[in-house]
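**Q** this is a predicted model, with the sequence first.
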Amino acid sequence: MKKFVGLDLLRFCLAVYLTVFHTIREYPQNVDLPLIDLTNLGGFATSTFFILSGFILSHVYFGGTAQLRGGARGFFVKRLSNLYPVHLVSLAMLLVVSAAGTRALDTFSLMSLDDGDSVVTLGNAQAAINFVLNVLLLQVWNPLYASINPASWSLSTLLFFYIVFPVVAPGLLRARHKERLLVVLWVLYLIPPVVATSMHWYGPAAVGVITRNPVMRLPEFLAGILLFGMYQQSQFAHFCNHWRRVCLALIFITGSFVAGAWLESQGDLYPRYIIHNGGLMPAELLLVVVCTNVAIPSRFETICVRLGNSALSIFAIHVPVFLLMMKALKLLSIGQSPLWCMSNFAACISASKHVVPSMATYPVYLVVTVVAAMYFQERLLVPIRSLLRTRFLGNASQESTSVTTERGSR
C-alpha cells in the first residue's frame, strides 16, 4: 500500500502550528513579535486535518477495493482504539495539572464575535453533565461550553466522522464527476456561515454551532473522501508532475493563508465565519494535493512517519504540557528554592502568579512537547491500542498502515 510521507510531514507541521496557535498568546510579549498575525489562523489547520482524515481513511480502508477493508466492526474497533486512549489519557493529564494549579474545570469562556468573550461558571449539575459529555467525546454537541481539554472538541467531531464514514464513503468513491460534487460540497459548506453573517448571529451559541458542530464541518471530511477518489483516478498526475503548476498552487495557498490570517486578525467582523468555514477550502484542498506528491529522501522517511504519527498526540497533550511548563518556569523565576516552595506551597503559588516567563523559553516548550508526544504515542498509546485491538479483533487487529486521526483548533 502506498505511503504518503508528504502527508505525514504535513500532519506534523499542522499539529505544531495548532500548538502555537493555542499557546503563544499566553506570553504577553507576543504582541511585539513580527508576523504574529500569521499564527492566528487555527481554523485553516483544523480544516486541513479534517480533509486529510477523509483522504487517508479512504486510502487505508478502501484503496483499490469496493468494500470496507476489515468490515464495519474492524473499522470501528481500530478507530476508537486510536481515538479514545489519546483522549482519556490527555484528559487525565489535564485534570492532574489543573488540580495542582488554579485552573477551574467548571469555568468557561463563551466566545462571541461582536461583544467579546464572557466567562461563566457552571453549577454542580451542569458541570457534572459537561464532564460526562467530555469523557464520552460528546461535548461538541453542546455549542456553549468548550471542552475541558480545548483540543478535544475536534476529537469529538472526528468521532462523528468515523460513524458516518462506512455509510457515505462507498457512494462518494463510486460517484462520477467527483470534481462537480466537490464544488457542490464547497457551496453547501459556505451556506451556513454566509447566512449566519447576513443575520448577524455572532453570539456564543451561534459561534459554537457554526465553528464546531460536526454536521457543519462534515463537508471538509467528505471533501477529503472525494479528493482521494480523484487521486485514485489519476486526476492530479498531470498537475503534480508540472512544476510550474505546483509553484502557482503554492503561491495561491500562501496568498490565501496570509490574506485569511490578516482578515482574521485585522479585518472586519463579517468575513470571519466564512474564513473559518469554507472560505479557504480551495487552498486547503490544494495543499493536500501538493503534499501527496512530495518526495522525501529515503533516509528521512522513518522520522517523518514518526513525526506524522505523533501529530494527534502533540495536539492532545500540548495544553497540559504548556500548563505544567508555565507553572514550573514561574516557580523557578521567583527566586526561592524548591525546598522552600514545598514547605510554603500556598505562598509560592501566590508569588508565581505575578511572574511573566521569558519569550525565549517558548522554543524549548515546543521541542519538549514534540519529544514528549513521540514518547507518549510510541511508549503508551501504541501498546494500549494494540491491547484493545487484540482483545476485540484477535490476531487480525494489526494494521499495516498508520491512519491519521487529526485534531483541530477552534
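**A** Happy to help now that I have it.
**Q** contacts, neighbours, all on C-alpha from now
**A** Will do.
**Q** the helix or strand that contains residue 262: what's the following helix or strand?
**A** Assigned by DSSP states H and E, residue 262 falls within helix 243-266. Following helix 243-266 in sequence order, the next helix or strand is helix 272-274 (DSSP H and E).
**Q** quick one: contacts of that following helix?
**A** Helix 272-274 has contacts (CA atoms under 8 Å, 6 or more residues apart in numbering) with 190, 193, 194, 196, 197, 210, 211, 263, 264.
**Q** next helix or strand past the helix or strand encompassing residue 363?
**A** Assigned by DSSP H and E, residue 363 belongs to helix 362-375. For helix 362-375, the following helix or strand on the C-terminal side (DSSP H and E) is helix 382-393.
**Q** show me what counts as buried in that next one.
**A** 382, 384, 385, 386, 388, 389, 393 (16 or more other CA atoms under 10 Å).
**Q** what number of residues lie near the closest residue to residue 388 other than its chain neighbours?
**A** The shortest distance from residue 388 to any non-neighbouring residue, by CA to CA, 6 or more residues apart in numbering, is to residue 81 (6.3 Å). By the measure other CA atoms under 10 Å, the count of residues near residue 81 is 20.
**Q** show residues contacting the helix or strand harbouring residue 342.
**A** Residue 342 belongs to helix 338-343 when assigned by DSSP H and E. Identification of contacts with helix 338-343 by CA under 8 Å, 6+ apart yields 347, 348.
**Q** quick one: distance of that helix to the chain centre.
**A** Relative to its parent chain, helix 338-343 has a centroid offset of 38 Å by CA atoms, centre = their mean, to the nearest Å.
**Q** other residues contacting the helix or strand that it is followed by?
**A** From helix 338-343 onward toward the C-terminus, using DSSP H and E, the following helix or strand is helix 345-352. By CA under 8 Å, 6+ apart, the residues outside helix 345-352 that reach it are 327, 330, 331, 333, 334, 341.
**Q** for helix 345-352, buried residues please.
**A** 348, 349, 352.
**Q** can you list the residues you listed in TSV and add distance to residue 10?
**A** Formatted as TSV, these follow (distance: CA to CA, whole Å):
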residue	distance to residue 10
348	42
349	39
352	37
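**Q** now, which of the residues you listed sits nearest residue 278?
**A** residue 352 (42.4 Å; CA to CA).
**Q** put this next to the previous one:
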Amino acid sequence: MTTPIRAAVSQASADNIQPLTSLRFFAAVWVILYSYWSALEGAIPIGIIEKGYLGVDLFFILSGFILSHVYMTSLGEGRFRYGSFIVNRLARVYPLHLATLCFAILLWGAATLKGISVDKNLVNWPSLPAHLFLVQAWGLAPEASFNHPSWSISAEWFAYLLFPVFGTVAWSMRARPWLAVGLSVTFLVSLYMIFEAFMGFKLTSATVFWGALRIVPTFMLGCALYLVWRSGKLAPQVALMGAAASSLIVIAAASWLKIDALIVPMLGLMLLCVSRFGNGGVMGNRVLVYLGEVSFAMYMVYVPWKWVYLNVMGIVLGTGDAPLPLLWWVVGLIAIVPVAMLGHHIVELPMRNVVRHLGDRLRYRLAYRLAR
C-alpha cells in the first residue's frame, strides 16, 4: 500500500528533471557574468558574455517547461487547483524577494549614515508598493529600484497568474507538439520585430517597464517544448547531444551578430535536448543539481553582493570605483555561491514552508466559511 508521504515523494521525483535543474545554474552564471564583466580590469568584449542578459529568457523558457511538466496534465484533466498553485508559486519566489528587498533598503540606510555615495535608484520609495506586490515589471513602478533583478520575478508572477491560459492553449495542441513549437517561435520572432519597430529597443532588453510582456513569448515557448518532450518523439540521445552542441555553436555565432531573435529559440532547442539526457548523466551530477537548486538564490543575491563586494574591495585596495584585478574579481564571483547557499537554506527553504502553511490555513478557513 502506498502511503501519502511515499506518493508525494514519488511525485516529486517524477517531476524533477535533473538536467534542467542543472541548466538553471548555467543560466544564472551567464547572467552574473554579464553583470560582473565590466568590473574586471582589462576585460575585453566577448559576444557570448555580452548576451548574458538572455539568461533571463532561458529562465523564462525553463519556467514554462517545468510548470507544464508538473501541472499541465492536471489542468487538462480538470484536476488543477488554482489556489494551491498560486500559493506554491508565491512560496517559491516571495520570501527571498522580500529578504533582498529589505537588504537593499538596509544597504542604502547604512551607506547614507556612513556618507557613502550610492546609486540614486537603489531606493526609490514611490516604487516600493509595486515591489511589495510583485508588480514592478508590469509598468507600475516609476523607476528600476531596490534589488533590480527582481523585475524578472515580477514577470514570472505575471505568467503564474495566467498559467491556466498558457496551459489550456498548449494542452489543446498536445497532439501536434511541433506545430505548437513552430507557432510559438513565429509569435516570438514577430513580437520581437514589432516591439523593436515601435519602441526603438529590443524586447529582450526590457526589464521594469515591459518585463511582463517579455516573458509571454518565452514562457509560451517553454510550454510548447514540453509538449514535444511529453510526446517522446525525439531523436536518440547521441543525436540530441549533437543537436545541443550545434545549438550552442549557433548561439555563440548569433551572439557576435547580436541576433536575439535567433538566440532565444536556439536556447529553447538546447533546453529540449538537455531535458532528454537522463538523470544519471553529467547534467544529473549531484553537485550540478544542487547548484541548480540554489540558482534562484544566486540570481537574487548577486546584485546586493556585487554592490557590497566592489565597495569594500575599492576601499581595501584603494582603487575606488576602478575595475578589480583578475584574482579579486574571481574571488568575488565565486563568493556568490556560498552567499546564495546561506540565502537558500536560511530564508528560501524554511520560509517556503511557512508561506505554504499559511496559504493552506487561509484556504481551509475560506472553505469553512463558505460551507457554513
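**A** Now that the structure is in, tell me what you want to look at. What you see is a predicted model; the values in this text were computed from it and never measured.
**Q** dump the contacts of helix 345-352 of the first structure to TSV, plus neighbour count, distance to residue 257 of the first structure and secondary structure.
**A** Shown next, in TSV, are the contacts of helix 345-352 of the first structure (neighbours: other CA atoms under 10 Å; distance: CA to CA, whole Å; DSSP: H, G, I helix; E, B strand; the rest coil):
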residue	neighbour count	distance to residue 257 of the first structure	secondary structure
327	20	33	helix
330	20	35	helix
331	22	38	helix
333	15	38	helix
334	16	40	coil
341	16	46	helix
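**Q** give the aligned equivalent of residue 137 of the first structure in the second structure.
**A** Superposed on the second structure with TM-score structural alignment, residue 137 of the first structure falls opposite residue 134.
**Q** give me the three-state assignment for that match.
**A** coil (DSSP: H, G, I helix; E, B strand; the rest coil).
**Q** that one against residue 156, yeah?
**A** No: under the criterion of CA atoms under 8 Å, residue 134 of the second structure makes no contact with residue 156, lying 9.3 Å away.
**Q** so the helix holding residue 342 of the first structure aligns onto which residues of the second structure?
**A** The aligned range for helix 338-343 of the first structure is empty, by TM-score structural alignment.
**Q** burial of residue 175 of the second structure, as a residue count?
**A** Neighbours of residue 175 of the second structure using other CA under 10 Å come to 13.
**Q** and it, how far from residue 233 of the second structure?
**A** 11 Å (CA to CA, to the nearest Å).
**Q** again, but for residue 25 of the second structure
**A** 27 Å.
**Q** go on, residue 71 of the second structure?
**A** Residue 71 of the second structure is 21 Å from residue 233 of the second structure, where distance means CA to CA.
**Q** just want to know which of these two has more residues nearby.
**A** Neighbours were counted for residue 71 of the second structure and for residue 233 using other CA under 10 Å; residue 71 has more, 18 against 11.
**Q** and the more buried one, what does it touch?
**A** residue 80.
**Q** which one in the first structure is aligned with it?
**A** Counting by TM-score structural alignment, residue 71 of the second structure corresponds to residue 61 in the first structure.
**Q** in the first structure, which residues correspond to stretch 152-169 of the second structure?
**A** The aligned range for stretch 152-169 of the second structure is 154-171, by TM-score structural alignment.
**Q** which residues does that stretch contact?
**A** With CA under 8 Å, 6+ apart, stretch 154-171 of the first structure has contacts from 46, 50, 58, 66-68, 72, 76, 79-80, 83, 87, 137-140, 212-214, 218, 221-222, 225, 405-409.
**Q** that's a strand at residue 295 of the first structure, yeah?
**A** No: per three-state DSSP, residue 295 of the first structure lies outside any strand segment and is coil.
**Q** quickly note the distance from the closest residue to it other than its chain neighbours to residue 52 of the first structure.
**A** Among residues not flanking residue 295 of the first structure along the chain, residue 6 sits closest, at 6.8 Å (CA to CA, 6+ apart). From residue 6 of the first structure over to residue 52 of the first structure the distance is 12 Å, taken as CA to CA.
**Q** who has more neighbours, these two?
**A** Neighbours per residue, other CA under 10 Å: of residue 6 of the first structure and residue 52, the larger number sits with residue 52, 31 against 20.
**Q** need the counterpart of that one in the second structure.
**A** Here residue 52 of the first structure is matched to residue 62 in the second structure, going by TM-score structural alignment.
**Q** can I get the contacts of helix 345-352 of the first structure in JSON lines with distance to residue 125 of the first structure?
**A** Shown next, in JSON lines, are these (distance: CA to CA, whole Å):
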{"residue": "327", "distance to residue 125 of the first structure": "30"}
{"residue": "330", "distance to residue 125 of the first structure": "34"}
{"residue": "331", "distance to residue 125 of the first structure": "35"}
{"residue": "333", "distance to residue 125 of the first structure": "39"}
{"residue": "334", "distance to residue 125 of the first structure": "39"}
{"residue": "341", "distance to residue 125 of the first structure": "36"}
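**Q** just among the contacts of helix 272-274 of the first structure, which is most surrounded?
**A** Neighbour tally across these (other CA under 10 Å): the maximum, 26 neighbours, falls on residue 193.
**Q** appreciated, that's everything.
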